Each structure stands twice: as structure tokens, then as C-alpha cells.
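Undergrad: predicted model follows, preceded by the sequence.
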Amino acid sequence: MVDQLGGDLNSTPLHWATRQGHLTMVVQLLKYGSDPSLIDGEGCSCVHLAAQFGHTSIVAYLIAKGQDVDMMDQNGMTPLMWAAYRTHSVDPTRLLLTFNVSVNLGDKYHKNTALHWAVLAGNTTVITLLLDSNSNVDAQNIKGETPLDLAKQRKNVWMVNHLQEARQAKGYDSPGYLKKLKMDKVDTMEETEWTYTSMQAHKHTRAHTHSYTYSRKHARLCVTPPLSLCV
């Protein structure tokens, strides 16, 4: 069987060929009907493996054969995220960006964008490329951390300076932008308070209605003959 799973990584022959960068074998296996969307033992399909191992030509071939450029694997990662995190060559990332990849998409579990992952890996060349491709420098992950926050945690001066310059270039540190952020925060707090108040009022109204209904029901029971049964 062309898609027989096996080995320590529970992989198909196509997974192995992709991981090793054997484009010719990848082409042959696809001709014989191998399925590139199958997941290996680590939760990755072939396009994710090609991206994280830096095999740019295989990434291009698999996308040309119909693999979704934004497809998430079982780890919640897209090919772009893997390229930013595992490959310090800019070629896979540059290629994926030409396919109109969703550069600001967050992963399934951490909500890290490709820029977050590049910062986590200290992948400076890819950071520059992602910023040039309009990556959101203020995107927040599930913990509310931006790429700049992660760079500061790692005390990487180059990354901190580069990300701060990107924020300034986009006007994120301007008084007008900071005022807008403050107003948005106030609006969010007011909306939350209004929602809570409305819920409490609705809860009180339902309780009052229930009490009134019970009283009416009890009254009807007490006026129903025979009167001797009423307590």
C-alpha cells in the first residue's frame, strides 16, 4: 500500500520523502496516488513537514497540487508558522507569502501568529520578512502577549529594537493611537458593565414574574370548590 503508515514516526513513504527533501520521490509517490494530507505520528501533513524542514521546492509542489496554504495540522500550526519557527532560511517563508497566506492568523492553541513564532525562535531574518509583509506587530496571543512582549522576555535587544521601530513606523506609539486604545478600553468596560446590569435586571424580573405566577396559581387553587379543601 502506497500510504502504509509505519516506523517510529508512524509515517507514510510520502512523509519520509518529504522530511528528507526528496522532491523526485515525492513527485513519483503522488503519481501513484499517495495522499499528502495524511497526518503522521507527530500530527503533521506533508506540507507542514516540508515547511518546517525548509524544503521550499516541495512546499511549492504540494501547494501546486492543491494543498491548502493555511491548513492547520493537529498541533494547530500552519505551514507559515512552522517555517517561521523552525526554518532560519527565508526561502520557505518568502514562498508561502507569495501564495497570499494569512500572515496574521493565530495558531489553534496559543493564538500565536507567525511573527510570534519567529520571535520565540529568535528567527531574525524571518521577522524582518514578516514585518515587511504587514504582519500585525501588536497582535496578541491567548495570554495577551504581543511579539514585542515576547522579545522583551527573551531580552533580545535586536528584536526589541526592530519591533519597536515597526510599531513607530505604523504610528502605534502616537498620542492619537494611544488615545484610541484608551477609549476602546473604556467602551469595552462600559459595555461589559451594561451587559452585567442588564443580566441582573433580567434575572430580577424573571424572579418577580415567577413569584407573581405562583401567587396567582395558589389563589386559583384556593378559590376552587370545595372550599373546605383550601388551607
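TA: Done, it's in.

Undergrad: for the rest of this, base every contact and every neighbour count on C-alpha atoms.
TA: Will do.

Undergrad: show me where the protein has strands.
TA: For the chain, strands defined by DSSP state E do not occur.

Undergrad: so where do the helices sit in the protein?
TA: Per DSSP state H, the chain has helices spanning 13-20, 23-31, 46-52, 56-64, 79-86, 91-98, 114-121, 124-132, 147-153, 157-169, 175-222. These are given in chain order.

Undergrad: export these to TSV and append columns for mean neighbour count.
TA: Output for the helices of the chain, formatted as TSV (neighbours: other C-alpha atoms under 10 Å):
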stretch	mean neighbour count
helix 13-20	22
helix 23-31	15
helix 46-52	28
helix 56-64	19
helix 79-86	27
helix 91-98	19
helix 114-121	25
helix 124-132	19
helix 147-153	19
helix 157-169	16
helix 175-222	12
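
Undergrad: adding another structure so you can compare the two:
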Amino acid sequence: MNAAARALITVSAAFFMASAQAELPDPSRFGRAMEMGDIRSASRWLDEGLPPDFEADVTGSGLMIAAAEGNIRLMELFVERGANIDYVSRIGEQAIALAAWKGHQRAVEWLIERGASLNPPDKTWSALHYAAFAGKTRIVDLLLRNGAKLDARAPNLATPLMMAVREGNEGIVKALVDAGASTTAVSDRGENALAWALRYNRLKIATLVAPPENVAEAVSAPPVAAPPPPQASIPAPPEVSELLNKLRQAEAQGKPTEALRRQFMAAVERHRKTSAKQTVKAAPSALVISAKRGKAGAERAELVAGAATPAVQTLAEDAGAVDILRAIQEAQAKGQPTEELRRRFRAEVDKLRQSAQ
């Protein structure tokens, strides 16, 4: 083989490798496709060399997104292709914790059956933390039966019991106490379960985590400010949800979205004008979108009352990755744009990766 032929083969190989690489998604596109349950794209990308634990821009790896969606088929695909069932994302989450948080019991069972760990390293949010926080009683029972650590400590030293107390999940509080959870463990602020109960004005729960005399003594102390009341909201018409679903599908499939965006914003504006005539506790100011991608009819949109300062404006310039992630979640809850926040999140994660190398 002469030099010209070898050069041609080398150039051709490089071209085809570059073409294959060009087909791989960026974290944002990957995340949207996995949330939509796009198994065909996932399989193709893995065939083309996508790492099985590749992370999306927000939620985590493909397996983690599949677990959060309760998508067993997609979970199977990633595990078959070598995904680490106990993979910890850059923000310290695992697939089983996300499945527990979203209440996908079959997904939790599937992960347990395949050996997923229920007890991550100390000072990490565990599946039991997430299930207790979200009020998923059956999953709490499932995790306890399979050996989940009762007094696992989160980054702020909170226990699963504290999370159940915070959210007022009385049945879970009782189940954890009956199972032997510590009522005297303290968080990084020196507060135990009783202090959390009183902070959130949960007096009945306070009697489950402390003797009556301790509760009486604590109640006689200066009161703790109660959390703000829920905001008033007005359900949006089906038109808004339908357009949102079409928009998300188009984004995931790489199709043009400009016309759909104009239709969506026009529908939102019509809803704003209509809802202004209805009585709410405060002037409506933000459209909250809740969409389950790939599940027609499961989307929800609400016009929420109260001031809504864009999260990107209130985020400190030196905010870390976790702070930016929280801002993204807040922005999504308020129906605010997240592209700039996502860009900052990816940049911050890149910094962390570079500093770790």
C-alpha cells in the first residue's frame, strides 16, 4: 500500500469517526430525549459511543432520568449497556433516590432486585430521605424492609425522620419512630426532630418525636415563625398544556419550534387575561408548568399569585453548582426561563471537573 492510499484511509477513518461523534447529543438534548422516554435515540447514541453514565444538564445519567420517570424499559437499556446502578451524579444523587422521590415503586423494586445500594456514603441524600420527604409511605416501608439505614445523614446532617417531620408526613414519622429512628439526632444547626416540628408548627407530630413534657417546655419558648401560606393559583385550560406537550416533543426531536412557541405564548396571554377576571388572593404573576414528557394528558399549567422575580436575577455571581441547580428548579416552578441558568450550571460543573483533574 503506497503512502497516498494510507493517507486516504486515515483521512476517511477520521471523517467517519468525526461524523459518528457529531451525532452524539449535548447534555441538554440528551436530557430532554431521556425525559421523553426516547429509547430509540438512547440505543443509537450508545451504539455510537455515548458513555452509559453520560449525564444530562440537570437530572443526571440516563439511568437516573429513567428511574425518575419510572421508565423500566429505558432503565433496562442503560444497565444492559453497562451503566453503574449506584452511579452518583455530580450533585450527589442516585437512581434509586430519584425513583423513591417520584414514587415509582416498581422502579425502586427493580433497582433493589439488581443490587442497588440503599445506603450511600454518609452525608449524602439517601433514597429513604427522598421517600420520607415526598410522603411515599409504601416506598418508605419497602426501603426499611430491605435494610435502608434509619438514621442516614444528609449533607446538612438531617435524618429521614427530620424530612418527614418537615413535610408533615405524620404516618411516615410514626413508622420511622416505631422502627427505631433517633429522635435526638441533630442537624448541622443543632436542631432535632422536635425543633423541626415546632419550626413548621406541627404540634401533633411533635408529640410523636418527644415526651409531652419536652413538647410543653419547647412550646412555651418564643414562637418560631410559620412558613408562608400556599400561593393561590388558577388552573390553565387544556390548550396551554397541549401546546406545551407539542413544544417539548418538537424540542426533543430536533424539529423547528418557533411557530409552536408563538402559539404557546399566545395561549398563555389569553389565559392571563381571562384569569385576571377571577378572584385570587394576589395578582397572578407567573405561569407554572408541570409536564410529564411522553405522557399525554399528564401536563399541568397554573397561573400562580405573588411576586416572581426571575431566579437568574437573584442568583449571586459566585453561586456554586448546587445553588444554580436550586435556582433552575425554582425557575421551572415559577414558569421562568432556564436557559441562562442551565448555561451557568454547565459552566460551573466544568470548573469542578477541571479542578478535580
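TA: That came through, no problem. The structure presented is a predicted model; accordingly, all values stated were derived computationally and were not measured.

Undergrad: got a markdown table for the helices of the first structure, with distance to L5 of the first structure too?
TA: Formatted as a markdown table, the helices of the first structure follow (distance: least, C-alpha to C-alpha, whole Å):
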| stretch | distance to L5 of the first structure |
| --- | --- |
| helix 13-20 | 8 |
| helix 23-31 | 14 |
| helix 46-52 | 13 |
| helix 56-64 | 20 |
| helix 79-86 | 22 |
| helix 91-98 | 27 |
| helix 114-121 | 30 |
| helix 124-132 | 33 |
| helix 147-153 | 38 |
| helix 157-169 | 41 |
| helix 175-222 | 50 |
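
Undergrad: so for L38 of the first structure, which of those helices sits nearest?
TA: Shortest distance between L38 of the first structure and the helices of the first structure, using C-alpha to C-alpha, is found for helix 46-52: 7.5 Å.

Undergrad: residues near A206 of the second structure, how many?
TA: The tally of other residues near A206 of the second structure (other C-alpha atoms under 10 Å) stands at 25.

Undergrad: how far out from the middle of the chain is the helix or strand hosting it?
TA: For A206 of the second structure, the enclosing helix or strand under DSSP states H and E is helix 203-209. Using C-alpha atoms, centre = their mean, to the nearest Å, the distance from the centre of helix 203-209 of the second structure to the centre of the chain it belongs to is 29 Å.

Undergrad: where in the first structure does it fall?
TA: Under TM-score structural alignment, there is no match for helix 203-209 of the second structure anywhere in the first structure.

Undergrad: who are the packing partners of that helix?
TA: The criterion is 3 or more C-alpha pairs under 8 Å, 6 or more residues apart in numbering; DSSP states H and E, and the helices and strands that helix 203-209 of the second structure contacts are helix 170-178, helix 193-199.

Undergrad: distance to S126 of the second structure added to those, as a markdown table?
TA: As requested, those are arranged in a markdown table below (distance: least, C-alpha to C-alpha, whole Å):
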| stretch | distance to S126 of the second structure |
| --- | --- |
| helix 170-178 | 15 |
| helix 193-199 | 18 |
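
Undergrad: wait, which of those is closest to L118 of the second structure?
TA: Taking C-alpha to C-alpha as the measure, those were each checked against L118 of the second structure, and helix 170-178 came out nearest at 15.8 Å.

Undergrad: what's the average distance of that closest one to the first structure?
TA: Here helix 170-178 of the second structure is compared with the first structure after superposition; its mean distance to the aligned residues, by mean C-alpha distance after the TM-score superposition for the first structure, is 1.2 Å.

Undergrad: can you tell me what part of the first structure that helix aligns to?
TA: Correspondence between helix 170-178 of the second structure and the first structure is established over residues 157-165, with TM-score structural alignment as the criterion.
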